[in-house]
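**Q** Have a look at this prediction, sequence included:
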Amino acid sequence: MALHDFVPAANQGGDPAVYEIENEAIDPQGTLWEALRRAADWRHKVLVDLGCGSGYWLPKYSESEKTIGIEPDERLLEAARARTRRAHVYHGSAEHIPLADSSVDVVHARFAYFFPSESFDPSAGLEEVARVLRPGGRLVVIDNDHVLGEFAALLRSSAPAAGQGRDSYPSTWWREKGAKTLAVMSGWTFHRRTDLERVLHLEFPEELAQQWLSSHPERLGLSYGYLLHIWTKP
C-alpha cells in the first residue's frame, strides 16, 4: 500500500538509533505510563499502537489481549516486527488503518500524526480511528506540553517545532471534538551525558541544543510535560 501523504519523522526517521536512546530515557518513574493506564486500561483488550515506529513500546502492552502496531515508515517495519512475538505489525497510517470496523478497544498515538494546527487538520485520521474503535473504545494521544517543563521551554524556542502548535490550539481542537485533555509531568533521565547530548541535537537546532547543554553542564536529564488527549467513541 502506497501512502502518498506520509511524511517521515525528522527524529526517528532521521536517526533510529539515537531515537532508541531517547525512548529509553522517557518517563523513568513510570508517571506517564500509569496515566495512560488510567486513561484507557488495555489489560485483556485489543490495543493499537498507531505510529509504532521501530516498536519500542510494543512489549509494554503484554497485558493486552492483542497488540497491534501500525507504522507508515516501511524502513521501521522490520525492527518493529522483531521487537516482540506478541505484537502484530502492519504497514498503515492514521488515515489508512488496515483493520476491520469496530475491532479495537484502545488506540495509542504517541507523538504521531495528531498535531492539530491552523495549517493541519487531523480529522481524517480521527475518523479512521473512530471506524476501527468499538463503541466506548478510546483513543489516547500522547502530545507535548508546550507550557510546563524544561522540554516545553526548548520547544517554544525551536522554530521547527512551530508546526506542532505552541499555543492552546491543539487542546482547543480536541475539546471541540469532545476529548478531555490531561497534563502529566514527567521527565527524561539518561545514563550518560553523551546520550543526552545526542538526543538534544536530534530534537533541536544545533545552536539551541548547545545553548541548553552549556547552561546545564552537570545534568543527565530534564523535566518533560505531556498532554494526553483522551477521546471516547460514542
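**A** All right, it came through fine. Residues are numbered from 1 along each chain as shown.
**Q** drop to CA atoms for contacts and neighbour counts, all remaining ones
**A** OK.
**Q** and Pro217, that one's in a strand?
**A** No - Pro217: not assigned to a strand; according to DSSP: H, G, I helix; E, B strand; the rest coil it is coil.
**Q** Give the burial count for it, as a bare number.
**A** Residue crowding around Pro217 was assessed by other C-alpha atoms under 10 Å; the count is 9.
**Q** Distance check, it against Arg43.
**A** Distance of Pro217 to Arg43, computed by C-alpha to C-alpha, to the nearest Å: 42 Å.
**Q** Ok, Arg198 next?
**A** Applying C-alpha to C-alpha, the value for Arg198 to Arg43 is 35 Å.
**Q** dropping in the other structure now:
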Amino acid sequence: MTYRRQHFSKPFLSEFVKSVCNNVDVRRDVIPSPNIWHYPDVYEIENRGVDPGGVLEAAMLRIHDWAGLDLLDVGCGTGFHLPRFAASARRVVGVEPHPPLVRRAQQRVAALPAAVRSRITVLRGKAQQLPLPPASVDVVHARWSYFFGPGSEPGLAELGRVLRHGGTAFVIDNDATRSTFGRWFRTALPSYDAEAVERFWARQGWQREPLTMRWELPDRAAFEAVVRIEFDPENAEAILTEHDAASVDYAVNLFWRRF
C-alpha cells in the first residue's frame, strides 16, 4: 500500500485552538477535526496502530466493565471501536456529527455478523445535544472528543443526562507532560497548558489515570502518513527527521467520573 504525502493549507488544529484560546462559544456548532474529517483512510491506519497492548481498554475495564450493559461512544468517527465494545456490551450507540463519518460507521456496522450488528446503532448528533433519552446508558466512551477540556462543558453536562445512576464516563486525551509523543505535541502546540487542562477536569469532579501506550504502525510509510495528518508540515518534517522508527511511546490521560 502506498500513502500519499499530505499537504495542509492550515496549521494543525488551528480552528480548534482558536476557538478554545479565544473563548469562542463552541456550543453553537461542531469544531471540525483536522485529521479524521479530512483524511479518514489514514486515520483508519492510525486507529489500527494505537495501543496494540490494550492498555486503555484494560484500564477502563478495571474501573467499569461494560459487559451486558449499554454503552455510548461519543464522537465515534468511522465506528472503529464499536465492534469491540459490542463484543460484550448489551447495546452500543455511536454518535458522530460529521455526515461522511456517520456513513462510514454505518457501513462498517452493516458489514458485521448479524448477531453483532443488531446490537449497534449509529446516530448523527453532537456531544452537547446527544440524541438519546435521559438515563439510557451505563458507560460512555469519548476518545479525543473533548480535546483541551475547557469549552466542552455543555457536552459534559449531557453525559449527566444520558447516564444512569452509577454509570461511568471515560474521556481519553493526550498527556502532553510525558512521552516522546507528548514532547512532539508540546513543541507543535506551545500554547497548550497541560496543567490547566488537568485542573479543569478536577474541577468538574473527574479522576485522572495517567497511562502510557504506543503507536505501532505497520511500516515507516504508514508512520509518516499518520504523522503528517497529526502535525503541521514543519513539525511533521522535524519529527520524521528526528525519529526513524515506525512506532513511538505515547502518554495519555484517562479521565473518568462516576455519575
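**A** Nice, thanks for sending it over. Not measured: the values here are computed from a predicted model.
**Q** How alike are these chains, TM-score-wise?
**A** The TM-score (TM-score structural alignment, normalised by the length of structure 1) is 0.92; 224 aligned residues with a C-alpha RMSD of 1.4 Å.
**Q** Quick check: Leu32 of structure 1 touching Trp188?
**A** No - Leu32 of structure 1 lies out of contact with Trp188 (C-alpha atoms under 8 Å); the separation is 11.4 Å.
**Q** Who has more neighbours out of those two?
**A** Applying other C-alpha under 10 Å to Leu32 of structure 1 and Trp188 shows that Leu32 carries more neighbours, namely 22 against 19.
**Q** Check the alignment and tell me where the more buried one lands in structure 2.
**A** Counting by TM-score structural alignment, Leu32 of structure 1 lines up with Leu56 in structure 2.
**Q** likewise Met185 of structure 1?
**A** Under TM-score structural alignment, Met185 of structure 1 pairs with Thr212 in structure 2.
**Q** Let me see the ranges of the helices in structure 1.
**A** Listed in chain order, the helices found in structure 1 under DSSP state H are 16-25, 31-39, 77-83, 123-132, 150-156, 169-176, 193-203, 206-215.
**Q** Tabulate those (a markdown table), appending distance to Ala94 of structure 1.
**A** A markdown table is the format used below for the helices of structure 1 (distance: least, C-alpha to C-alpha, whole Å):
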| stretch | distance to Ala94 of structure 1 |
| --- | --- |
| helix 16-25 | 21 |
| helix 31-39 | 19 |
| helix 77-83 | 16 |
| helix 123-132 | 5 |
| helix 150-156 | 24 |
| helix 169-176 | 16 |
| helix 193-203 | 23 |
| helix 206-215 | 31 |
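**Q** List just the one of these that sits closest to Tyr61 of structure 1.
**A** helix 31-39 (10.2 Å; C-alpha to C-alpha).
**Q** Not counting its own residues, what contacts that closest one?
**A** With contact meaning C-alpha atoms under 8 Å, 6 or more residues apart in numbering, helix 31-39 of structure 1 is reached by Asp27, Val140, Val184, Met185, Ser186, Tyr226, Leu228, Ile230.
**Q** what does stretch 169-176 of structure 2 give?
**A** The contact list for stretch 169-176 of structure 2, computed with C-alpha under 8 Å, 6+ apart, reads 60, 139-148, 159, 182-183, 185-186, 194, 210, 251-259.
**Q** ok, the residue of structure 2 sitting at the aligned position of Thr194 of structure 1 - how many residues close by?
**A** Under the alignment by TM-score structural alignment, Thr194 of structure 1 pairs with Ala221 in structure 2. Residues lying near Ala221 of structure 2 (other C-alpha under 10 Å) number 15.
**Q** Quick one: closest of the helices of structure 1 to Glu71 of structure 1.
**A** Smallest distance to Glu71 of structure 1 across these (C-alpha to C-alpha): 6.9 Å, for helix 77-83.
**Q** mean shift between that closest one and structure 2?
**A** For helix 77-83 of structure 1, the mean deviation from structure 2 after alignment is 1.2 Å (mean C-alpha distance after the TM-score superposition for structure 1).
**Q** That helix aligns to what range in structure 2?
**A** Here helix 77-83 of structure 1 aligns to structure 2 at residues 102-108, judged by TM-score structural alignment.
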